[in-house]
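Chemist: Take this sequence and fold it.
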Amino acid sequence: MLTRTTSTLAAIVTAVVLILAGSAHAQDDPSIAPPSGQCENKDDVCWNVTDPGKDGGKKPAGQKGSTGGGKKQKCVVGDKPVPCYSKDFGYYSHGCYLKKADPQPPASDPAWDGHKPGDGYVVEETCFGAGGQTQTLGWMAEAPGPGAAVDPAVLAQEALGKMTLKPADIHVAPKPGNKGVVGLPVWVWTTKSETTWGPNTASASAGGVTVTVTAKVKNIRWSMGDGSSVTCSTPGKAYKAAYGKRVPDEARGECGTDGYTQPSSTKDGGKYTITATSTWAVEWTGGGQSGELTETRQAQAQVTIAEMQVLN
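Modeler: This next block holds a predicted model:
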């Protein structure tokens, strides 16, 4: 049965996601896969498409993992190949098929979703799931075709690539170049900015779908170079002379440490290397979907710690 709707492309993508995410069995059951699953009918066409996958696409500098141009694969449901194009149903996209309605409905049809004929297209969307075949009508700015459908997760990666996510802008007390003393507090903090702490926001759009990504630092793990570390969920506070030679209770948790127990002369180069690992929590939303990503960035600084000199 054909159900007329006023779905825009974003809603169409949402429907696709709900079918795929809500029915894991549908992905694995060939009996409910689209017809002509062998991709051999003369009226069906299969071709290789780029799937960014877990390691695909361009990554921002500093991101963990490997780079790559994407994994080549055929259109599949589960591990079963399906036609990327069907004469009857149109172009395959994330578990459903999209086809320009022919003929296009009259201007009074609610499927136009407020648009007029000539402004985009009314599209037939056919989905195959555990409940059988469903078909809806919705509006799209562009006619379906190879690569016409939009994957919000891919747009999220594109938006993320537009961001500048930097490691901590490290500040240390005692300052690099000065000497600290064994047993005295050591303070570490970062400049708080859009690129070193967040929030940092960027968007990417395609095919009428816009995905917005927001990133902010969840925490910074400060590895002090002597085997100890402190994890802070704040940028930290700059050292004040009023703090003196101890970390006041009200300042604990702000990345002040009780200092070193051994001089840095025991280390190569005579310095402790402090490593700040920023964990960026990245949230994205758009096209009826949302998700989370994680990015890490690292920066280092060195500090000299000397023995306390006792005068007789």
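Chemist: Going by C-alpha atoms from here, please, whenever you check contacts or count neighbours.
Modeler: Noted.
Chemist: For the top strand by length along the chain, enumerate the helices and strands it packs against.
Modeler: Counting by DSSP state E, the longest strand found in the chain is strand 289-306. Contacts defined by 3 or more Cα pairs under 8 Å, 6 or more residues apart in numbering; DSSP states H and E place strand 289-306 against strand 170-173, strand 179-181, strand 272-286.
Chemist: Contacts for the shortest one next, please.
Modeler: Contact with strand 179-181 is made by 174, 186, 260, 263, 303-308, as judged by Cα atoms under 8 Å, 6 or more residues apart in numbering.
Chemist: from the helices and strands packed on strand 289-306, which stretch is densest packed?
Modeler: Between these, strand 272-286 has the highest mean count of neighbours, a mean of 21, where neighbours are mean count of other Cα atoms under 10 Å.
Chemist: The helices and strands packed on strand 289-306: which one's closest to residue 204?
Modeler: Closest approach to residue 204 among these is made by strand 272-286 (9.6 Å; Cα to Cα).
Chemist: before we move on, back to that, what about burial for the contacts of strand 179-181, which qualify?
Modeler: 174, 186, 260, 263, 303-306 (16 or more other Cα atoms under 10 Å).
Chemist: Looking at those, which one is closest to residue 289?
Modeler: residue 186 (44.3 Å).
Chemist: what separates the closest one from residue 267, distance-wise?
Modeler: 17 Å (Cα to Cα, to the nearest Å).
Chemist: Please provide the structure for the following sequence as well, for comparison with the first:
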Amino acid sequence: MIGPSPDLNEWKIAAVGYPLWLWTDGTTNPAPVTDSVYDISVGLDAHLVKVVFDMGDGHKVACTDVSREWTADVAAGAESPSCGYRYPKPSLPRGSYTVTANAVWAIDWNVNGTTGTIPFYQSATTKIPVGELQVLVR
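Modeler: Predicted coordinates for the structure are as follows:
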């Protein structure tokens, strides 16, 4: 997720240089799962390692804490305390930047005392128009 959303301003864009907050929806640390069948005991415990945001402009942001989401209560222009980005250049008039969030998970497993870790990857994309705002002083 990206906030503040461009839909909240009259221009419907994210502004160059304005701090954006990056976060994920959903749980990043689900409860462990165990089960037994006959004499086989299996346990799984997944946790989010990091999220790498490909910002669509050639820059990437890697974050290990993606739990702090932007809300309307956040002061205007406030930096994210955990994961954020400022676009240095506009995407407009050519279009929008495609932002891809690549989540890296580690799934720890245990089968009758034998253990290991399985990496798991998830991706999601969104588009964000980024433009420049200028002020004319007379």
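Chemist: and of the helices and strands packed on strand 289-306 of structure 1, who's closest to residue 218 of structure 1?
Modeler: Shortest distance between residue 218 of structure 1 and these, using Cα to Cα, is found for strand 272-286: 5.6 Å.
Chemist: Who are the packing partners of that closest one?
Modeler: Judged by 3+ Cα pairs under 8 Å, 6+ apart, strand 272-286 of structure 1 is in contact with helix 152-162, strand 209-223, strand 289-306.
Chemist: Could you give the secondary structure assignment for residue 246 of structure 1?
Modeler: coil (DSSP: H, G, I helix; E, B strand; the rest coil).
Chemist: So it is in contact with residue 185, correct?
Modeler: Yes - using Cα atoms under 8 Å, residue 246 of structure 1 is in contact with residue 185, at 5.8 Å.
Chemist: Give me the more crowded residue out of those two.
Modeler: More neighbours surround residue 185 than the other of residue 246 of structure 1 and residue 185, with 20 against 15 (other Cα atoms under 10 Å).
Chemist: Now do the same contact list for the aligned residue in structure 2 for the more buried one.
Modeler: For residue 185 of structure 1, the aligned position in structure 2 is residue 19, judged by TM-score structural alignment. Residues in contact with residue 19 of structure 2 (Cα under 8 Å, 6+ apart) are 77-80, 84-86.
Chemist: coming back round to it: in the contacts of strand 179-181 of structure 1, find the pair that's most separated.
Modeler: Pairwise distances across the contacts of strand 179-181 of structure 1 (Cα to Cα) peak at 15.5 Å, for the pair 303 and 308.
Chemist: What separation do you get for the spatially most central residue of structure 2 and residue 109 of structure 2?
Modeler: Against the mean C-alpha coordinate of structure 2, by Cα atoms, centre = their mean, the closest residue is residue 23 at 4.0 Å. Noted for residue 23 of structure 2: a distance of 27 Å to residue 109 of structure 2, by Cα to Cα.
Chemist: do the same with residue 39 of structure 2
Modeler: Residue 39 of structure 2 is 17 Å from residue 109 of structure 2, by Cα to Cα.
Chemist: before we move on, back to that, mind listing what's buried in the longest strand of structure 1?
Modeler: Under 16+ other Cα under 10 Å, the buried positions of strand 289-306 of structure 1 are 289, 295-298, 300-306.
Chemist: cool, and stretch 182-194 of structure 1?
Modeler: Neighbour-count burial for stretch 182-194 of structure 1 flags 182-191, 194 (criterion: 16+ other Cα under 10 Å).
Chemist: hang on, the earlier thing: could you dump the helices and strands packed on strand 289-306 of structure 1 into TSV with distance to residue 5 of structure 1 added?
Modeler: Formatted as TSV, these follow (distance: least, Cα to Cα, whole Å):
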stretch	distance to residue 5 of structure 1
strand 170-173	55
strand 179-181	70
strand 272-286	20
